[in-house]
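> Show me the folded form of this:
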Amino acid sequence: MRYAEVSVNSPIARRRTFSYTIPDNLAVEVGQAVWVPFGEKTLQGIVLELSSQPAVAETREIIDVIGPEPVLSPPYVPLARWISEHYLSPLFEAVALMLPPGFERKANTIISTTQRVQDVASLTEVQRQVLALVLAQGRVDQRKLEKTLGKKKAPTIVSQLVRQGLLSRSYELGPVRVKPKAELYISLVNRHTESPMLTAKQAILFEFMREQPSPVPWAQAREKTGVTRAAAEALVRKGLVAFQQIEVKREPISFTDISVSSPLRLTTAQELALKSIADAINAGKPAVFLLHGVTGSGKTEVYMQSLAEAVRSARRGIVLVPEIALTPQTIERFASRFPHRVAVLHSQLSLGEQFDEWHRIRSGEFDVVIGPRSAIFAPQSELGLIIIDEEHEWTYKQQDKSPHYHTRDVAIKLAELTGAVVVLGSATPDVATYYKALQGDYKLLELPERVVPSAGAPMPQVEVVDMREELKAGNRSLFSRSLAQAVNEAVAGGGQVILFLNRRGGATFVQCRRCGFVLRCRHCDVALTQHINENILTCHQCNYKMPVPQVCPRCSSRHIKFLGIGTQKLEQEVGYTFPRARRLRWDSDVTGRRSSHEEILGRFCNREAEILIGTQMVAKGLDIPTVTLVGVVSAGTGLHLPDFRAGERTFQLLSQVAGRAGRGELGGKVILQTFSPEHYCIQAAAGHDYAAFYEKEITYRRQLHNPPFTRLALLVYAHTNEVRCQRETERMKDWLVAETEARGISDISIIGPAPAYLHRLRGRYRWQLVLRGSGLSVFLSSVPFPQGWVMDIDPVSLI
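As a prediction, the model looks like this:
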């Protein structure tokens, strides 16, 4: 007998596989998708291992395979296991990261009547209501009952009626979510056929088809000829043309407007970096490089020439960017160097586009795959090079759902499994990354000088403005005198301006000036943000919305004040202060449509505006030579948050946004407005001095025993009852302390319990524990966490 260890798509499967017998008539391979029985249901599963002995005494048979080929290639099976074990996620959730888009299908619960007849008088009103609904329709999807009765109540009532024999439950798989796209084509049957007797319309279509070298889409033929389907069907009956369904690819990239580019001449530093990377690629052994280059130092050119070296070695690459907003500009650069050999994967593509791109990548059609963090799981065969641009960005960590993986660590593990080379690029590397490079764990490559607009070009001049002095001088504007003057000079001189503020919306909170009441979200422990254009208040955590009140809800006073500023308010103030300057805003409130990022960037690059106002989207990766001034409206916004990485993140953000200036012949200037001008992060960013920042930061990390000198795990418990939430966290703290003592573990310390920074989120109170030490994944893997706990190994933030 043959047996398979299968990861099953069920929440109760957790981090384990299940043993199944392989029927003699099925050919099953590792990585193959299968249908398996699981309880009363038929569920999807992925085969992770084949064996001659099962892990349990009694096994059930695999029902069938889903498709003839494995959906996971060999390296991704151990990668999925590693993600599950390291980040303590359910195994199938780790596997699902690597599956084709639209693959997962849930089992729907179908409720049907039975033949049993019973006096319904003994039933409750709700039970009679459910029974009557099912009797009327014969069979009902349980989700329909849940909409009527609620998600908790409906299953309870159904279970009661099932136990009484009045209803039965069965399970059906949901519909296939996405399929290959087929389009109707028309073709000529015989090109050498003489023109027969035809009507005028038939003759037009027949002559058109004789001019076509290959089948054409019927929609195109109809548009070109004006012929109806009836005329075409007449030609089909005469054996002159034929219709056929042809599979077509949904292509998210249009290469028509992208000009082919040639490799640029490299500086000495770039050549040294490229040689090191190329040697590692040709050696075929895993290696990790940190490419530390100042903004504008030509890191992208090193990336592209490294990829060209990988392609010459019959290998392929993956290029990761931190934001979907950066993808269009990155695609254009790489597509110009690798025409028609670049794929893109990200969540703003339609499901059909993602499906087609994934399958074309797996078939080996592309040399390069570009995308945000999820693109690391693209099925790129013969993987030789993984590039993570702006490797310091926190968006490479998946925080909103399990698994809470970090792309950098996943990429390094994937490189170990495939023999690929990893290049981590940044002007402001993560402190832990730079520490590992100095320790020799990674190979450090330096690009210390700018190459734009020419080799050795100076970094932009940075001026720090103390906003406390501005207030003393009577200036209560959002703009310091220095910034206002610089904006006017830049616009008058034909330059463009980027104004950066890392808060969206209008006012960041609304307060009654009589009683002090602040309007807060009903579901979260945060103040509501005013959005000027819609005239509403919005919670930026759960998206709760309410109209702007005319009077205070507590004291009925009309003295309501809008305080704080976001990008909408900044845009309004720019209009008042610089009325002749055209302006654009780039934040998540104006980029809901798929092409919004490209449109806003294109308009600014085409000089349709002099001033671009934005959040962190404008801070990363933009290369616009006409930008001569960058103004940071509030440089210390996140500096004093209760997180040990607050200073690091502030320094990185300021350094990155400052790097957008001075990339053209006109040079550039940066103005940082702040109430904390003496802070070491502000001073280091103003001096473009990463070394000074690093020395200060690593000293504090060592003193306080924070990463990279230890590992962290963030444990958060959430519940609708605040008292129960606190008690469960205290209970878990006691259990963990007792467990460390029982095992004789001395290097794990526990901080907390304490309320989370966002104490109430989406209606649930949150308390947290922070574990500090080594071997945290192994230690926590055996802990019986009840429902409601979320574990984040190696968190990028503690708030």
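> Only C-alpha atoms from now on, for both contacts and neighbour counts.
Noted.
> Which stretches in the stretch 101-250 of the chain count as helices?
Assigned by DSSP state H, counting those that start in this stretch, the stretch 101-250 of the chain shows helices spanning 125-137, 142-149, 153-163, 200-210, 218-225, 229-237.
> Next, the buried residues of the first one.
Looking back up the chat, that one is helix 125-137. 127-128, 130-131, 134 (16 or more other CA atoms under 10 Å).
> coming back round to it: among the helices of the stretch 101-250 of the chain, which comes closest to Ile376?
Proximity to Ile376, assessed across the helices of the stretch 101-250 of the chain by CA to CA, is greatest for helix 142-149 (34.7 Å).
> One more, please, to line up against the first structure:
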Amino acid sequence: MSLTFEFASPAPVPVAAPDRVTLFVDVILPLPLPKLYTYRVPYELNDNVVIGGRVIVQFGAKRTLSCIVAAVHETPPKEYQAKYILEFIDDAPVVTQPQLKLFRWISEYYLCTLGEVINAALPAALKLSSESRIQLHPAYLTDGSPYPLDDKEQRIVDNLRTEGGKALTFTEVGDVLGVASFHKVIKSLMQKDIIFLFEQLADKYTPKVVKKVRLAEHFVTMAAVEQLFDTLASKPKQIDVLLKYLQRVPVHHNEHLNNQGLEKAALTSSPHLSPSAVNTLIKNGILEQFDQIVSRFPLDENPLAQMPFQLNEAQTTARDEVMTLFNQKNIVLLHGVTGSGKTEIYIDLIRQALDGGGQVLYLLPEIALTAQIVTRLLRVFGSRLGVYHSKFSDNERVEVWNGVLSGRFQVVVGVRSAVFLPFDSLALLIVDEEHESSYKQYDPAPRYNAREVALMIGNFQGAKVLLGSATPAVETFYMARQGRYGLVSLTKRFGEAGMPEIELIDT
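This is a model prediction of the structure:
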């Protein structure tokens, strides 16, 4: 007789539910406040928290602001009940850890708040508030957009169109959509170049627009051009205009060149051509006139537009001395007389830094940053060069900011505010005309000196700093003479140019 025993299966041990973690973030508000404020993260958004990213919070009874996440922790504030974060704007940091370290140093050294530093550092288009305004981008009004729009985006665009170009505040955008969380919709429209953002009416983006002309599409082929010349045989002034256009825009070699056209001023300002003949051709439909938004600097589209140049003997010697001193010191003063060719030495050093995989910041005083020097640098570095200048709109400055973050711009030439850009692997900083007073910010706070900030960035990131001047600041020259900085001198002008004669006259 066999016995069969049935053993009961052991009861499953209940799995403990994971502890619900409540996160808090300390944020830097773009306001002159003496401390950071703590906000609570909605549980379902715990995975979205990014240090250095922007979030939307309520500050006060009605005001909403974008701010930067400085820290994430699980400790609630003791003095007040933490409000919830309203919305996360960014999936990745727009402010890097090296920047946050630099901003803290600036606030301590120049006796201001972190909020004042953030307010000065971030382009206005990265700072959103309930009083921010949006407007349709001029490029969208003329060319449209290749990107599809969802329902919310289309409602905003339709509302901006019906308002006849009037801007909408963020509060009004919320009313149009009937929701409180709409900032990602704004961000999406900005990324599609459909709208631009500004803080005050005075900051409204006014793009640089040039009037251009091109041949009407049905006159582009060779047969049509020949027939056109036969038709205009009795109108020599109009033929002269057409010949000039075809000389500058050779559509007979490539018909697609006609799409770019030619600046109208190239025809109307010529002493050998008649402006009325140009206008007659436009009126008769032979030439088409159109507007084109252009950059305020002639940015080159070639990825690597190398321009060969050769350093002379004095420049080569100075370059080698700088490199030797960089092995011993982090800061070197290049004391070169006006016209000695310091810029060529800078370019050679920038090339070497880029070849080593580093980033480069080239600072210039406001008055020295001209289209001429930008064009010169573009011929060497092509689209790797970014320009950060007060003549650019807020949206253009954001493009440079994001270009540095993504690695698109490895070299940036800019004025004093360029020290705030999100570099994280700088190899070289160049401060040209380091004695200039325009490197000093006087008002509002932070009242910083970009030269001193550049020295601290070099210290934080392990980068070399080259100070250049024909007339160094007293304190800089003293540090070089004392051996704290390296010192390299260029005493002769480039080429055969001589120094001016100086005579002291006792009056």
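> what's the closest of the helices of the stretch 101-250 of structure 1 to Val342 of structure 1?
For Val342 of structure 1, the closest of the helices of the stretch 101-250 of structure 1 is helix 218-225, at 27.3 Å, according to CA to CA.
> on that earlier part again, for Val77 of structure 1, state which of the buried residues of helix 125-137 of structure 1 is nearest.
Distances from Val77 of structure 1 to the buried residues of helix 125-137 of structure 1, taken by CA to CA, are shortest for Val134, at 43.6 Å.
> Look at the spatially closest residue to that closest one that is not a sequence neighbour and say how many residues are nearby.
Leaving out its chain neighbours, the residue that sits closest to Val134 of structure 1 by CA to CA, 6 or more residues apart in numbering is Val140, at 6.0 Å. Residues within reach of Val140 of structure 1, counting by other CA atoms under 10 Å, total 19.
> related to what we said a few turns ago, mind checking the helices of the stretch 101-250 of structure 1 for the one nearest to His719 of structure 1?
Of all the helices of the stretch 101-250 of structure 1, helix 153-163 sits nearest to His719 of structure 1, with 19.0 Å by CA to CA.
> which strand of structure 2 spans the most residues?
Determined from DSSP state E, the single longest strand within structure 2 is strand 63-73.
> ok now that one, how far from the chain's centre?
Offset of strand 63-73 of structure 2 from its chain centre (CA atoms, centre = their mean, to the nearest Å): 23 Å.
> what's the helix or strand that comes right after it aligned against in structure 1?
Later in the chain than strand 63-73 of structure 2, the nearest helix or strand by DSSP states H and E is strand 87-88. Strand 87-88 of structure 2 corresponds to residues 64-65 of structure 1 when matched by TM-score structural alignment.
> Mean per-residue distance, that stretch versus structure 2.
Once fitted to structure 2, stretch 64-65 of structure 1 is off its aligned match by 1.7 Å on average (mean CA distance after the TM-score superposition for structure 1).
> Pull the residues that contact that stretch.
26, 28, 32-36 (CA atoms under 8 Å, 6 or more residues apart in numbering).
> and these, which of them are in strands?
Counted as lying in strands by DSSP E, out of the contacts of stretch 64-65 of structure 1, are 33-36.
> if we can go back for a sec, can you check which of the helices of the stretch 101-250 of structure 1 gets nearest to Pro286 of structure 1?
Among the helices of the stretch 101-250 of structure 1, helix 142-149 comes nearest to Pro286 of structure 1, with 48.7 Å by CA to CA.
> Would you indicate which residues of that closest one are buried?
Going by neighbour count (16+ other CA under 10 Å), the buried part of helix 142-149 of structure 1 is 142-143, 145.
> for stretch 96-108 of structure 2, same thing?
96-97, 99-100, 102-103, 106-107.
> just stretch 275-287 of structure 2 next, same as before
Neighbour-count burial for stretch 275-287 of structure 2, with 16+ other CA under 10 Å as criterion, is recorded at 275, 277-279, 281-282, 286-287.
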